[in-house]
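Novice: No sequence on hand, only this structure:
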């Protein structure tokens, strides 16, 4: 009986566990009518997650990541018409293991939305 309960606990925990952030993600979104398309790669060293995001313009930006339960916040720089930007993505996991949420672009005070899907390893 103990063995059955332990097995049930492990399988239930795995079923409700959030996906791991480290890995490659494809980001699609929109900010004030401007499409956002990025590929981000995150790595984890102990409790610190870092990485980089590459935009459709081919530029790569160092990215910091914070995870709090199902909430994920990642931040990186950017540029628009020569002006330096900070993009903050705040998302939560859905039942498919994808992220979705809001994008905040400063100092322009623009807002948008995004979805992120983990890229399958090939």
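Specialist: It's in. Worth saying up front: this structure is predicted, and the values here are computed from it rather than measured.
Novice: only C-alpha atoms for contact and neighbour calcs from this point on.
Specialist: OK.
Novice: and residue 4, that's in a helix?
Specialist: Yes. Looking at residue 4 with DSSP: H, G, I helix; E, B strand; the rest coil, it is inside a helix.
Novice: one more structure, for comparison:
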């Protein structure tokens, strides 16, 4: 039984160290040659995470879902006067940043993104 205890402690510490979504994030990405640059701010009330993302001077309400090890955030957009829905699906890396894919509907385009938290707490 002794070998299991250190593994359990390590697993529990890893879970407790999981980064949190609420805060400010800088998102960079690419959708079929078009750059994506936006700033998002997320807040949490009870078990609901919401916020907004600003891109090209426009602010879009954003919803956030945590599913297994993925962070999914969705907001509107616009391209040539056509309404869009952008869905970002990412996972955390070892530095607490997110990276993953972007789906653009109804156009059916996809791309990739990285997101860095801009208000990381300072180490004490």
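Specialist: Cool, got the structure. Not measured: the values here are computed from a predicted model.
Novice: Show me the strands in structure 1, by range?
Specialist: Per DSSP state E, structure 1 has strands spanning 23-31, 34-45, 48-55, 60-68, 71-80, 83-93, 99-106, 110-118. These are given in chain order.
Novice: ok, and what's touching the last one?
Specialist: Applying Cα atoms under 8 Å, 6 or more residues apart in numbering, the external contacts of strand 110-118 of structure 1 come out as 23-32, 36, 89, 97-105.
Novice: can you list the strands of structure 1 in CSV and add mean neighbour count?
Specialist: Below are the strands of structure 1 laid out as CSV (neighbours: other Cα atoms under 10 Å):
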stretch, mean neighbour count
strand 23-31, 18
strand 34-45, 16
strand 48-55, 18
strand 60-68, 16
strand 71-80, 16
strand 83-93, 18
strand 99-106, 20
strand 110-118, 18
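Novice: between those, which one is nearest to residue 12 of structure 1?
Specialist: Smallest distance to residue 12 of structure 1 across the strands of structure 1 (Cα to Cα): 17.6 Å, for strand 83-93.
Novice: Next one: residue 78 of structure 1 relative to residue 107 of structure 1, how far apart?
Specialist: Using Cα to Cα, to the nearest Å, residue 78 of structure 1 is found at 11 Å from residue 107 of structure 1.
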